[in-house]
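Q: pasting the sequence and the predicted coordinates here, then a few questions.
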Amino acid sequence: MQVIPLKYGTIFKQAFGQPDVFCQFAKDILGIEFNIDKVYTEYEYPEPIGFVRSKYDLFAEDTEKRIIVEIQQVKEEDFFDRFLYYHLISMVEQVGGYQAYGFDRTVYTIVVLTSTPRDGSIKFSCAVSDMNPIDEFGDIIEVYPHRLVFLCPRKVNDKTPPLVKKWLNFIKDSLDGEMDEMDYPDTLWRKIMAAIQKQTINPALLSEIKDDAAWEEAKIRFVEEGRKEGLEDGREEGREEGLEDGREEGREMLLKQQRETVLQAREMGLDEMAIAKLTGLSAQAIKEIM
């Protein structure tokens, strides 16, 4: 079966945003029962908390629990900090007044990393961070049940918990765009596969997925290669040789990379706002190049 890989947030949200799929995923990953009628996508709290408005890919809660699921390809170095922030915000949001501290709902945040840093710093398939203190005797004081879970489908190994492994293997299997239906006879797996089957995706959703793909390709091709290698190599050459022409070469290389980035990104269908975010250039500079 030809499928849309589950590395794209748009398709992941469509597949895992189904309440029964979401609940079973949460149960297998977290080991809890979770009862909901609706899963929200791109969810924001009504009032901003802290200095950054956070949107959650998938968000659901019952009267006792609040579960967040994020799908993320690792491109930024701050992803550990970012998801800790998301996790904490969903705790802080519950403290609505000055009379008492307290969290009515336990917060669980699951982060699915469909790529890993190139430096090899991630070697795990499943890592859990909880907030329970440990005393001087080595005993865990179980007062904070909240958990932040990181999952890496590409790092499945013989130590991966069995229930977690089946989900990670399923996600990983989708990443090349092809899946064998015979490997997934259960009804739930078939339901997810139906949601990601390439030929059944409606044109509007497919357009969003293509935008995701174009954006990821642009970041890989232009940010990592162009800005980093072109600019830093030119500047480094100038510093090492101690020559002004080396610095000038670095500046010229940067300008060339910026021009190529803008023109090729435009050909890929990105608008001026997206190009500005990609390149860091001003709107005026982009208009001059175009």
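A: Arrived safely, thanks for sending. Please read all numbers here as calculations on a predicted model, not as lab measurements.
Q: when you work out contacts or count neighbours from here on, use the C-alpha atoms and nothing else.
A: Fine.
Q: what's the closest non-adjacent residue to residue 259?
A: residue 289 (6.3 Å; C-alpha to C-alpha, 6 or more residues apart in numbering).
Q: what do you get for residue 128?
A: residue 149 is the one closest to residue 128 (C-alpha to C-alpha, 6+ apart), at 4.5 Å.
Q: in three-state terms, label that neighbour for me.
A: At residue 149 the chain is in strand, as set by DSSP: H, G, I helix; E, B strand; the rest coil.
Q: ok, how many other residues are close to the residue nearest to residue 259?
A: Residue 289 has 11 neighbours, counted by other C-alpha atoms under 10 Å.
Q: for residue 55, same thing?
A: Neighbour tally, residue 55, other C-alpha under 10 Å: 14.
Q: same check on the one 3 residues further on?
A: Here the count is done by other C-alpha under 10 Å, and residue 58 has 24 residues near it.
Q: ok so it is a strand residue?
A: Yes: assigned with three-state DSSP, residue 58 falls within a strand.
Q: re earlier: verify the contact between the residue nearest to residue 259 and residue 260 for me.
A: No: Residue 289 lies out of contact with residue 260 (C-alpha atoms under 8 Å); the separation is 9.3 Å.
Q: re earlier: for the residue nearest to residue 128, list the residues it contacts.
A: Contact analysis of residue 149 by C-alpha atoms under 8 Å, 6 or more residues apart in numbering lists 108-111, 126-129.
Q: and residue 170, how far from residue 67?
A: 21 Å (C-alpha to C-alpha, to the nearest Å).
Q: quick one: the most far-flung residue of the chain relative to its centre from residue 254, how far?
A: Distance from the centre of the chain peaks at residue 243, with 42.4 Å (C-alpha atoms, centre = their mean). With distances taken as C-alpha to C-alpha, residue 243 is found 17 Å from residue 254.
Q: next one for the comparison:
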Amino acid sequence: MQVIPLKYGTIFKRAFGQPDVFCQFTKDILGIEINIDKVHTEYEYPEPIGFVRSKYDLFAEDTEKRIIVEIQQVKEDDFFDRFLYYHLISMVEQVGGYQAYGFDRTVYTIVVLTSTPRDGSINFSCAVSDMNPIDEYGRTFVVYPHRLVFLCPRQVNDKTPPLVKKWLNFIEDSLDGEMDEVDYPDTFWKKIMAAIQKQTINPALLSEIKDDAAWEEAKIRFVAEGVEKGLGKGREEGRAMLLKQQRETVLQAREMGLDEMAIAKLTGLTAQELKKITK
């Protein structure tokens, strides 16, 4: 089956924005049951919190829990800080009064990273950050149930929790644009595949996805061009530094009374090169 890869935010929101899919994903990743009627996309709080206005790819609430799911391809170095900020904003937003500090809803933020840095700095499939204090005896006090979870479909391994693994394998399988229906016989998985099947995408949504793809390709190209320019600049700076060092060595050798033949032998430079760098 030809599918739109789940690395594109538009198609990820189409698939995971279905309430039953969202609830099952949340249950398998977080181990909690939620009761929701709707999943919001591109959600913003009515009033700005902090100095940066945040939009959430997928956002849902029940009376006790606030669940956020984000899809992100790692292109920027600040993604850990950015999603910590998103996570904290969804906590701070709840403290609207002056009488008490209180978080009526537990905040869970799930970030799906469909690419990882080339330097290998991310080599996990599932990592969880919580805020529970740990004392000097190594005991954890469960006072803050909030959690920030990072998932990396491309890094699935034998330590990946089974329920998490099935979702990551599904997402990773979509990334090349093709999936085998035989691998997903259950009705539930077929429903998600139907949402991302290429031939079911209407022209307007497909155009939006193409814009996403074009922008991602442009960013990759800009980065590559920037790296090439940086390498060129580095080579120029390297040549200038080498020339400076050679010039200093030649001048010091002359001050020591060495003749041109001895200096050439010492530096490995020809007579013509010696003359050129000391002009």
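A: Sure, I can see it. Because the structure is predicted, anything quoted here is derived from the model rather than measured.
Q: superpose the two chains and report the TM-score.
A: Once superposed, chain against chain, the TM-score is 0.81 (sequence alignment, normalised by the length of the second structure); 276 aligned residues with a C-alpha RMSD of 15.1 Å.
Q: can you check which part of the first structure stretch 234-246 of the second structure sits on?
A: Stretch 234-246 of the second structure lines up with residues 246-258 of the first structure when matched by sequence alignment.
Q: ugh, wrong one, I meant stretch 264-272 of the second structure
A: Against the first structure, stretch 264-272 of the second structure falls on residues 276-284 (sequence alignment).
Q: start and end of that stretch, how far apart?
A: End to end - C-alpha to C-alpha - stretch 276-284 of the first structure spans 10 Å.
Q: what does it contact?
A: Everything outside stretch 276-284 of the first structure that qualifies as a contact, by C-alpha under 8 Å, 6+ apart, is 218-219, 223, 258, 261-262, 272-273, 286.
Q: so after the lengthiest helix in the second structure, what's the next helix or strand?
A: Ranked by residue count, the top helix of the second structure under DSSP state H comes out as helix 203-255. Counting by DSSP states H and E, the next helix or strand C-terminal to helix 203-255 of the second structure is helix 260-267.
Q: do you know how far residue 41 of the first structure is from residue 18 of the first structure?
A: 11 Å.
Q: equivalent analysis for residue 209 of the first structure, please.
A: On the measure of C-alpha to C-alpha, residue 209 of the first structure and residue 18 of the first structure end up 18 Å apart.
Q: can you check residue 163 of the first structure too?
A: From residue 163 of the first structure over to residue 18 of the first structure the distance is 19 Å, taken as C-alpha to C-alpha.
Q: and if you look at residue 24 of the first structure?
A: The separation that residue 24 of the first structure has from residue 18 of the first structure, given C-alpha to C-alpha, amounts to 10 Å.
Q: repeat for residue 157 of the first structure
A: For residue 157 of the first structure relative to residue 18 of the first structure (C-alpha to C-alpha), the value is 28 Å.
Q: so which of the two has more stuff around it?
A: residue 18 (17 against 13).
Q: how about that one: what's its closest non-neighbour residue?
A: Closest residue in space to residue 18 of the first structure, ignoring its immediate chain neighbours: residue 39 at 6.9 Å, by C-alpha to C-alpha, 6+ apart.
Q: so what's the residue count around that neighbour?
A: When neighbours are defined as other C-alpha under 10 Å, residue 39 of the first structure has 21 of them.
Q: same check on residue 26 of the first structure?
A: Using other C-alpha under 10 Å, residue 26 of the first structure has 21 neighbouring residues.
Q: residue 188 of the first structure: what's it in contact with?
A: residue 21 are the contacts of residue 188 of the first structure under C-alpha under 8 Å, 6+ apart.
Q: what residue of the second structure matches up with it?
A: Looks like residue 188 of the first structure aligns to residue 188 there (sequence alignment).
Q: average offset between the helix or strand where its match lies and the first structure?
A: Secondary structure from DSSP H and E places residue 188 of the second structure in helix 187-196. Helix 187-196 of the second structure, aligned to the first structure and superposed, deviates on average by 0.5 Å (mean C-alpha distance after the TM-score superposition for the first structure).
Q: ok, the closest residue in space to residue 180 of the first structure that isn't next to it in sequence to residue 43 of the first structure distance?
A: Leaving aside its chain neighbours, residue 180 of the first structure sits nearest to residue 1 (6.1 Å; criterion: C-alpha to C-alpha, 6+ apart). According to C-alpha to C-alpha, residue 1 of the first structure and residue 43 of the first structure sit 31 Å apart.
Q: next one: residue 92 of the first structure
A: For residue 92 of the first structure, the distance to residue 43 of the first structure - C-alpha to C-alpha - is 16 Å.
Q: kindly report the same for residue 29 of the first structure.
A: Residue 29 of the first structure is 21 Å from residue 43 of the first structure, by C-alpha to C-alpha.
Q: picking that back up, could the contacts of stretch 276-284 of the first structure be laid out in JSON lines, adding neighbour count and distance to residue 81 of the first structure?
A: Formatted as JSON lines, those follow (neighbours: other C-alpha atoms under 10 Å; distance: C-alpha to C-alpha, whole Å):
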{"residue": "218", "neighbour count": "20", "distance to residue 81 of the first structure": "24"}
{"residue": "219", "neighbour count": "18", "distance to residue 81 of the first structure": "21"}
{"residue": "223", "neighbour count": "18", "distance to residue 81 of the first structure": "21"}
{"residue": "258", "neighbour count": "23", "distance to residue 81 of the first structure": "30"}
{"residue": "261", "neighbour count": "22", "distance to residue 81 of the first structure": "29"}
{"residue": "262", "neighbour count": "24", "distance to residue 81 of the first structure": "31"}
{"residue": "272", "neighbour count": "17", "distance to residue 81 of the first structure": "29"}
{"residue": "273", "neighbour count": "11", "distance to residue 81 of the first structure": "26"}
{"residue": "286", "neighbour count": "19", "distance to residue 81 of the first structure": "32"}
